[in-house]
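> Just need the structure, nothing else, for what follows:
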Amino acid sequence: MHLDTLARLNAERAARRATVLVTDTGDGTQRLVTEAEIDRDPLADTLRKALAAGRSGLVEADERQIFLTVQAPPVRLVVIGAVHIAQALAPMARAVDLAVTVIDPRTAFATPERFPEIDLVPEWPDAVLGNRVPALDRYCAVAALSHDPKIDDPALKAALGAGCLYVGALGSRKTHAARVERLTQAGFPPEDIARIRAPIGLDIAAVSPAEIAVAILAEIVSTLRRPRQDR
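Next comes the predicted model:
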């Protein structure tokens, strides 16, 4: 690998941006394709699928064997609200290799006893996002579960502004209609607000907190594994 290619790759990694290193196994030529460049690449569809799968491997293009080395940032899940659903969701998400942070200023809920071995931040979301908690980005999923606009809304605004891969919020359609009105008044355009999955989670007729957690995690994984143009 050329030094300039390695330098670009390291810079993209440090900035939590995805890349695919395309290597022609026949002649050894390489090119680094950043996520921002994929749409203009002749292998765009193939690269999008490889990036969505998060897996490196051989592909065939124009009767040549091409090796794709995928570098995608680790996905982080930020849960807003240390509620019963979050208690079930956090360990499930860790089991599928998501880095999990739970944020809730209500210290009666945000306790290590309720969230063992979970990164727990008992503070207001707008006070810690980008400060104590790393800034949100395109490789973050945000699940707003507190059911309290004072806690959920700042996180939803931050998630929409950061272009997070998944943004979901707990609540009924009536609750969400009120949320839409608040976000509209805050200046968010309809297309941004429409990115919020509400009611949160896949429709599996979930009832218990654990079942709702399963629905949420399934929706996050489904979103993650679809190529970005299909989301």
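> only C-alpha atoms for contact and neighbour calcs from this point on.
OK.
> where does the residue of the chain positioned farthest from its centre fall, helix, sheet strand or coil?
No residue in the chain sits farther from the centre than D27, which is 36.6 Å out by CA atoms, centre = their mean. What DSSP: H, G, I helix; E, B strand; the rest coil gives for D27 is coil.
> how close does it get to V59?
Distance, D27 to V59, using CA to CA, to the nearest Å: 15 Å.
> Counting by contacts, list what the longest helix seen in the chain packs against.
Of all segments of type helix in the chain, defined using DSSP state H, the longest is helix 209-224. When contacts are defined as 3 or more CA pairs under 8 Å, 6 or more residues apart in numbering; DSSP states H and E, helix 209-224 packs onto helix 84-95, strand 166-169.
> can I get those in CSV with distance to T107?
Converted to CSV, the helices and strands packed on helix 209-224 look like this (distance: least, CA to CA, whole Å):
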stretch, distance to T107
helix 84-95, 14
strand 166-169, 21
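> and among those, the most buried is which?
Across the helices and strands packed on helix 209-224, averaging neighbours per residue (mean count of other CA atoms under 10 Å) puts strand 166-169 on top, at a mean of 24.
> Check for me that L68 belongs to a strand.
Yes. Secondary structure assignment (three-state DSSP) places L68 inside a strand.
> what residues are up against it?
Going by CA atoms under 8 Å, 6 or more residues apart in numbering, L68 touches 20-23, 47, 50, 56-59.
> rerun that using 10 Å as the cut-off
19-24, 30, 32, 46-47, 50-51, 55-59 (CA atoms under 10 Å, 6 or more residues apart in numbering).
> One more: A15?
Contacts of A15 (CA under 10 Å, 6+ apart): 9, 73, 137.
> Please give the structure of this sequence too, so both can be compared:
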Amino acid sequence: MAEHDAIPETALDWHRAGQGAALATVVETWGSAPRPVGSQLAISGAGAMAGSVSGGCVEGAVIAEALDALGDGQPRLLEFGVSDGDAFAVGLACGGRIRVLVEPVGPVGRSLPEDLLADLVAARAARRAVACLVDTESWARRLAGPEDPVLGQAIGARMRADRSGFEGTVFVGLHNPPLRLIVVGAVHIAQPLVQMARLAGFAPVVIDPRPAFGAAARFPGEVVIDAWPDAALTDLGLDARSAVVTLTHDAKLDDPAIMAALDSDVFYLGCLGSSRTHAGRVTRLEAAGLAPGRIAAIHAPVGLGIGARTPGEIAVAILAEILQRLRCG
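Reported below is the predicted structural model:
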């Protein structure tokens, strides 16, 4: 998890270190707002901050309210609205309004309980999708998932859409696992692809058992696993927040990875190669016992058809298709 995404974790660390901590969450927006619903900011008792709910004067006001909340143990709902003329100065480009929920952490008053925050952090560490529910009238809180008897259906729909928001008076704050892009084959296309994926918010992982391909000098700062793809994918654990792309052109490496991905809940599986190459791939997978319906889930040739030719252009096409599948279904 990127440091800038570890907001609940930071708040818990500050609280346990005795500094005091509060969590601020964007719960509603109207018009133009620079941060979406669900965005969070952690504030320590010393005024340190991590994350963002907006910017400029809005963020400063949120921090001041958070420090007050740490003093009285009471959560508060704040609303900020500005005209177009003043919008830029306070971080609401082109005008708009936002509502921000501020919750102090601790045992006092109606604070966010430490044990609930710890359970949330544990769920995030385990890559378990969970929603933090806050009733803004009673201030009752709990963690829930799609199996919840009351709001399970709504939570499931929100998780699929990756969209936090209100269900009546209850704010459903989603904590979906971070998106992952797992690239099988440390080839030349993989180099720009992992860089672009990281910029788009994915945590990239490269798998290649060939040391010369997966050398650190070719992928500085990236996670490169020197193992056979099927074993590496099993160890990583594939889920509905994972995308897999195979790039080796070598059936010994690609096919086991493809079969592992097809046996999982990954939201995207793409495979490099021409239509002719994919036809041979389909024949091999059918011979291995995979049903045509499952094989049809493969995106091949990989990437949107934008006429890409260079490694960078192909990487753009691949990432665009992944995002299209994620956001448009």
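> could I get the contacts of A15 of structure 1 as a markdown table with secondary structure, distance to A144 of structure 1 and neighbour count?
Listed next are the contacts of A15 of structure 1 as a markdown table, based on DSSP: H, G, I helix; E, B strand; the rest coil; distance: CA to CA, whole Å; neighbours: other CA atoms under 10 Å:
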| residue | secondary structure | distance to A144 of structure 1 | neighbour count |
| --- | --- | --- | --- |
| L9 | helix | 33 | 21 |
| P73 | coil | 22 | 18 |
| D137 | coil | 16 | 20 |
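> Under the alignment, what does G214 of structure 2 map to in structure 1?
With TM-score structural alignment defining the correspondence, G214 of structure 2 maps onto A110 in structure 1.
> Surely its match and V121 touch.
Yes. If you go by CA atoms under 10 Å, A110 of structure 1 and V121 touch, sitting 7.4 Å apart.
> can you list residues touching both of these two?
With CA under 10 Å, 6+ apart, A110 of structure 1 and V121 have common neighbours 82, 102-104.
> The residues you listed in strands, which ones?
Among these, the ones falling in strands (DSSP state E) are 102-103.
> Now flag whichever of the shared contacts of A110 and V121 of structure 1 is closest to I38 of structure 1.
V102 (33.1 Å; CA to CA).
> ok now do the closest one, which residues does it touch?
By CA under 10 Å, 6+ apart, the residues touching V102 of structure 1 are 77-83, 86-87, 90, 110, 115, 118-123, 125, 133, 143.
> Mind doing that once more with 6 Å?
The contact partners of V102 of structure 1, by CA atoms under 6 Å, 6 or more residues apart in numbering, come to 78-80, 120.
> just M92 of structure 1 next, same as before
By CA under 6 Å, 6+ apart, the contact list for M92 of structure 1 is empty.
> just so I have it, where are all the helices in the stretch 201-329 of structure 2?
229-236, 251-262, 275-287, 292-295, 311-328 (DSSP state H, counting those that start in this stretch).
> Which among those is found nearest to R76 of structure 2?
When those are compared by CA to CA, helix 311-328 sits nearest R76 of structure 2, at 32.5 Å.
> what's in contact with the closest one?
Identification of contacts with helix 311-328 of structure 2 by CA under 6 Å, 6+ apart yields 189, 192-193, 303-304, 308.
> One more: stretch 223-242 of structure 2?
Residues outside stretch 223-242 of structure 2 that contact it (CA under 6 Å, 6+ apart) are 179-181, 205-209, 256-257, 265-267.
> Just checking the distance from it to the centre of its chain.
The chain centre lies 18 Å from the centre of stretch 223-242 of structure 2; the measure is CA atoms, centre = their mean, to the nearest Å.
> which parts of it are buried?
For stretch 223-242 of structure 2, burial by neighbour count (16 or more other CA atoms under 10 Å) applies to 223-226, 228-230, 232-233, 238-242.
> Stretch 17-30 of structure 1 too?
Using 16+ other CA under 10 Å as the test for burial, stretch 17-30 of structure 1 gives 17-24, 30.
> Same check on stretch 322-329 of structure 2?
Buried residues in stretch 322-329 of structure 2, defined by neighbour count with 16+ other CA under 10 Å: 322, 326.
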